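> starting from these lines, generate the structure:
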Amino acid sequence: MSIVEIKQQATQKMQQSLESFQHNLTKIRTGRANPGLLDTVHVDYYGSMVPISQVANVALLDARTISVSPWEKGMGAKIEKAIRDSDLGLNPASQGDLIRVPMPAMTEERRKELTKVVRAEGEHAKVAIRNLRRDANDGVKKLVKDKLASEDDERRSQEEIQKFTDRFIADVDKLVTGKEQDIMAV
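A predicted model of the protein is given here:
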C-alpha cells in the first residue's frame, strides 16, 4: 500500500465517521418535528420487525407534528404502539387512518441534557477521526520502516493527514454547534 492509498483510505473512513455522526444527530430530537426521528422505530409486520417507513408514509403536518399514514388499515394500532413504546417520549394520537405524532415542548432541563448528549456524540466522532489519523500515520511509518518511503515523505504525509484530520474535526464541531443551537431554540 502506498502513501497515497493510505491517505485516501484515511480520508474515506473519516468521511464515513462524519456521516455516521450526522446520522446519529438526526436521532436526537429538537423542538421541531423531523420525519427522520421515527427511522429508529420498528414495528411488527407479519412476524418481522421493520422500520415504520416501510409500512407507512411518514411526513410533516406542521413544524411540531409528524403524520404517519399506514399503507394497510390493520397496521395503525401496531404503529401507534411502536411509537409509544419507543424511547423517544412521543405520544401518538390516531385519527382514523392517520396517526398524528405531536412533538411535546421541551423543558430547559431536557434541552441542557440533550446538548450534553450532542457534545458526547461529537467527542466520540472526534475520537474515531483521531484514531483513523493514528492508523494512517502508523501505516506511513511502516512504509518508512520497510524502506518503501523516505522520512521526508513521512513528514509531509503526516502533515497532510493532520490537515484533513483538523478539517473533519472542525466539521464535527460545526455540526455540534448547529445541533446545540437547534436544541436550545425555543
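> contacts and neighbour counts: CA atoms only from here.
Noted.
> would you mark the buried spots in the longest helix anywhere in the chain?
Determined from DSSP state H, the single longest helix within the chain is helix 108-145. For helix 108-145, burial by neighbour count (16 or more other CA atoms under 10 Å) applies to 111, 114-115, 118-119, 121-123, 125-126, 128-130, 132-134, 136-137, 139-141, 143-144.
> ok now that helix, how far from the chain's centre?
14 Å (CA atoms, centre = their mean, to the nearest Å).
> show me where the protein has helices.
According to DSSP H, the helices that the chain contains are 3-27, 76-85, 108-145, 151-184.
> now distance to S94 too, for those, in a markdown table please.
Output for the helices of the chain, formatted as a markdown table (distance: least, CA to CA, whole Å):
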| stretch | distance to S94 |
| --- | --- |
| helix 3-27 | 23 |
| helix 76-85 | 7 |
| helix 108-145 | 26 |
| helix 151-184 | 27 |
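> state the distance from R111 to K27.
The spacing between R111 and K27, counted by CA to CA, to the nearest Å, is 15 Å.
> what sits against the residue nearest to L37 when sequence neighbours are not counted?
Nearest residue to L37 in three dimensions, chain neighbours excluded: K27, at 5.4 Å (CA to CA, 6 or more residues apart in numbering). K27 sits next to 36-37, 40 when contact means CA atoms under 8 Å, 6 or more residues apart in numbering.
> to compare against the first, here's the next sequence to fold:
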Amino acid sequence: MADDFELDTKDLERRMDGAMASLRTEFASLRTGRASASMLEPVQVEAYGQMTPINQVGTVNVPEPRMVTINVWDKSLVNKVEKAIRESGLGINPQMNGTIIMLPIPELNEERRKELGKVAGQYAEHARVAVRNVRRDGMDQIKKAKADGMSEDDQKFWEAEVQELTNQYIAAVDEALETKQAEIMQV
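Below is the predicted model:
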C-alpha cells in the first residue's frame, strides 16, 4: 500500500528556505550603525490612499557609509515620507532639503547594540520555530503513511531524512544569527 510512499523533500526544503528568506529580510531591517537602503524596507507611507513602501515613492540611495538619502518623486509626499520615517522606530532623525530627505545614521551606543542583538535573537528563534513546524508537517506525513502500511525501515529512513534537513536549516539560522550579532556589536 504505502511501499510507493515518497516524501516531497523538495517541498519541505522550499518551505524551510522561505523561513530563511524571511529571517534575512528581518535581519536587513536591523540597523547596525552603517547605512543601508534595506533598513527602510519595513517603513510604509500613506500615498495615494494606500500604504506604500518608501522605495515606491522615491529613489533610495546610500551616498556615504553613514547617510541614506531619499529623493521623493512627488513633492506632496515629502512630509508624509518624513513623518513615516520619524514614526517607524528606527531612531533616525530625517533632514529635509527640498524633495530630498537625508537620513544621517548615528553611531550605536553599547546599550542599543545589546538591545539589537536580543532582537536579532528573537528573529532567529522565530525562524527556528518555522523550520521545526515544517519538520513536524513532514513527520506527520510519515506517520500517516506508516498507518497506511509503510514498513518500519522506510519510516526510519524518511524520519532521518527530515531530521537531517531540519538540522541543516537550524544550523544555517544559528550561523546567520552569529554573523548578524557580530555585525551589530562591531564598532
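> TM-score of the superposed pair?
Aligned and superposed, the two chains score 0.93 in TM-score terms (TM-score structural alignment, normalised by the length of structure 1); 184 aligned residues with a CA RMSD of 1.4 Å.
> circling back: and the residue nearest to L37 of structure 1, what pairs with it in structure 2?
By TM-score structural alignment, K27 of structure 1 lines up with S29 in structure 2.
> can you tell me how far that match sits from D137 of structure 2?
Applying CA to CA to S29 of structure 2 and D137 of structure 2 gives a distance of 30 Å.
> and H124 of structure 1, what's its match in structure 2?
Using TM-score structural alignment as the criterion, H124 of structure 1 maps onto H126 of structure 2.
> measure that match to G117 of structure 2 for me?
In terms of CA to CA, H126 of structure 2 sits 14 Å off from G117 of structure 2.
> now do the contacts for the residue lying closest to D173 of structure 1 once chain neighbours are set aside.
Setting aside the residues directly before and after it, D173 of structure 1 is nearest to G122 in space (CA to CA, 6+ apart), at 7.1 Å. If a contact means CA under 8 Å, 6+ apart, then G122 of structure 1 has 21, 172-173, 176 as its contacts.
> then D44 of structure 1?
D44 of structure 1 neighbours (CA under 8 Å, 6+ apart): 50, 78.
> distance of it relative to V55 of structure 1?
10 Å.
> what does K145 of structure 1 give?
Taking CA to CA, one finds K145 of structure 1 at 56 Å from V55 of structure 1.
> and if you look at Q15 of structure 1?
31 Å.
> looking at these two, which is more packed in?
V55 (20 against 14; other CA atoms under 10 Å).
> tell me the contacts of the counterpart of the more buried one in structure 2?
Counting by TM-score structural alignment, V55 of structure 1 lines up with V57 in structure 2. Residues counted as contacts of V57 of structure 2 (CA under 8 Å, 6+ apart) are 47, 72-74, 77.
> if you set the cut-off to 6 Å instead, what comes out?
By CA atoms under 6 Å, 6 or more residues apart in numbering, the contact list for V57 of structure 2 reads V72.
> any idea how far M102 of structure 2 is from it?
According to CA to CA, V57 of structure 2 stands 15 Å off from M102 of structure 2.
> now the end-to-end length of stretch 56-75 of structure 2.
Note: stretch 56-75 of structure 2 ends 14 Å apart using CA to CA.
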